[in-house]
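In: Here you go, sequence then predicted model.
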Amino acid sequence: MFRAAILVCFLLAAACTSRRVPVVSPRRTVVLTDSVLRCGGSDTVRFGRLHSGEVGVSRLWFENRTSRPVVIVSVTRSCGCTSLSYDAAPIRSGEVRAVEVSFDSRGEFGWQFKRVDLFFAGSAQPFRLFAEADVE
């Protein structure tokens, strides 16, 4: 009886934890130009099919093709299920910098389409990253 109770506790604890699922895709580069900073831009990160409770993680790169450094000054999200990890240091002209987009599928079911807005210093419009997933 005691062993059965321990096994049940272990299974419940394992079921409550999230599992990070890296999304394997070819290297994706978003090119930042003066036009993108002035007018905004967008890209979609497709996480594919996730099981409820999994956290999809995808990496993409920003390449600065402007003549000045570019800095991410803030990020807003359409929900708490998405996050963006990035280095706050300026991306110098010609430099490429990785960012990591995460989507936590806990509590989500079916087709999901979420938004993450990145605001760059001196930019008039945000750069929109969309996170898409099918949660079963």
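Out: Looks like it arrived, so ask away. Computed from a prediction, not measured in an experiment: that's the story for all the values here.

In: Please count neighbours and contacts with C-alpha atoms only from this point.
Out: Will do.

In: ranges for the strands of this protein?
Out: For the chain, the strands defined by DSSP state E occupy 19-22, 29-32, 41-50, 54-64, 72-77, 82-85, 96-104, 110-120, 127-135.

In: what about those strands, which gets the closest to residue 12?
Out: Comparing the strands of the chain by their distance to residue 12 (CA to CA), the top pick is strand 19-22, with 14.3 Å.

In: Next, the buried residues of that closest one.
Out: Buried residues in strand 19-22, counted by 16 or more other CA atoms under 10 Å: 19, 21.

In: Pasting the second one now:
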Amino acid sequence: MKVLFTILSLFCLLCSCKESEKEKIARLVREWDGKEISFPSHSVFTIQGKDTIDFSFADAEYKIVTYVDSVGCTSCKLQLPRWKEFMHEVDSLAQGKVPFVFYFHPKDVKELRYITRRDAFTYPVCFDEKDDFNALNRFPGEMTFQSFLLNRENKVIAIGNPVYNPKVKELYLQRLTNGKMPSSAVAMTDVSVNTANMDFGTFPQSEKQEYKFVLTNEGNNLLVIQDVTTSCGCTKVSYSKEPVRPGASLELTVTYEAEEKGHFNKMITVYCNTKASPLRLMIAGNAK
């Protein structure tokens, strides 16, 4: 079972990556498969950084653990609304028996409190100001490999961020339901994009920017958009959820609202039933 699971993990992670990334991902899977995660002996969990709560997860058959470091945009990394959606889905399948363990190493505690309040995130979180959790485990530096599915012995049985990659999400759900979760696999097709990069140039910070990326189904099967993620909360994407017929096109409307002045580069990641998935689209500009 362990060998089979490792193969499945590799397949789900590798099938959407460039050749240059495959060796790194394979190495990470090998390094972390079966590795025991250690937890600090005195972790304080709170609700939105205020109310301390007695949070125990030691006896759970499975647990999902996420560490977020202090590098870069905190709001972009947290993606709390997406975590809430995933948590609701897991709770529905597992009758609320799978705890989610969040360790956030904040660069600004006040900002982190604000974000959890803004996103109405009322699940226990450890604000790990001294970064003790990472000191014990030395997690990978890439955000996508700082989430884990653990068994009762706190050993890793899956690695990857389920809110950023639908294939990893499916892998987690399959494992949590002992393979009873129906697979979302669909027939593959081909897709073309009008452009992968859009530069808005220089514009006033107060002005909302919008662009429509056009995806055209070049294959013989339906094109299915499985998920779309963004690298920052200031970037929103809207699109039709209907499958796209061969020869037809789909518009991804990307809206950017600058939270601060300066140059920016933001990524939109599109997961779909193509060999090139995920598609990575970029927007750039200078808000003044």
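Out: That came in fine, so what should we check first? These figures come from a predicted structure and were not determined experimentally.

In: After superposing, what score do the chains get?
Out: Superposed pair, TM-score by TM-score structural alignment, normalised by the length of structure 1: 0.64. Supporting alignment: 98 aligned residues with a CA RMSD of 2.0 Å.

In: between the strands of structure 1, which one is nearest to residue 2 of structure 1?
Out: Closest among these, using CA to CA: strand 19-22, at 28.2 Å.

In: can you tell me what part of structure 2 the closest one aligns to?
Out: The aligned range for strand 19-22 of structure 1 in structure 2 is empty, by TM-score structural alignment.

In: contacts for that strand?
Out: With contact meaning CA atoms under 8 Å, 6 or more residues apart in numbering, strand 19-22 of structure 1 is reached by 53-58.

In: swap in stretch 190-200 of structure 2?
Out: Residues outside stretch 190-200 of structure 2 that contact it (CA under 8 Å, 6+ apart) are 209, 211, 213-220, 223, 274-275, 280-286.

In: switch to 6 Å and redo it
Out: With contact meaning CA atoms under 6 Å, 6 or more residues apart in numbering, stretch 190-200 of structure 2 is reached by 214-219, 274, 281-285.

In: will you turn these into TSV that also has distance to residue 52 of structure 2 and neighbour count?
Out: Converted to TSV, the contacts of stretch 190-200 of structure 2 look like this (distance: CA to CA, whole Å; neighbours: other CA atoms under 10 Å):
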residue	distance to residue 52 of structure 2	neighbour count
214	48	16
215	48	18
216	51	20
217	51	24
218	54	17
219	54	16
274	46	21
281	41	17
282	40	17
283	40	21
284	41	17
285	42	18
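
In: so which of these comes closest to residue 31 of structure 2?
Out: Checking those one by one against residue 31 of structure 2 (CA to CA), the nearest turns out to be residue 274, at 28.9 Å.

In: Farthest pair within the contacts of stretch 190-200 of structure 2?
Out: Spatially, the most separated pair among the contacts of stretch 190-200 of structure 2 is 219 and 285, at 33.1 Å (CA to CA).

In: Just put the strands of structure 1 in JSON lines and tack on distance to residue 3 of structure 1.
Out: JSON lines is the format used below for those (distance: least, CA to CA, whole Å):
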{"stretch": "strand 19-22", "distance to residue 3 of structure 1": "26"}
{"stretch": "strand 29-32", "distance to residue 3 of structure 1": "52"}
{"stretch": "strand 41-50", "distance to residue 3 of structure 1": "32"}
{"stretch": "strand 54-64", "distance to residue 3 of structure 1": "28"}
{"stretch": "strand 72-77", "distance to residue 3 of structure 1": "44"}
{"stretch": "strand 82-85", "distance to residue 3 of structure 1": "39"}
{"stretch": "strand 96-104", "distance to residue 3 of structure 1": "33"}
{"stretch": "strand 110-120", "distance to residue 3 of structure 1": "37"}
{"stretch": "strand 127-135", "distance to residue 3 of structure 1": "34"}
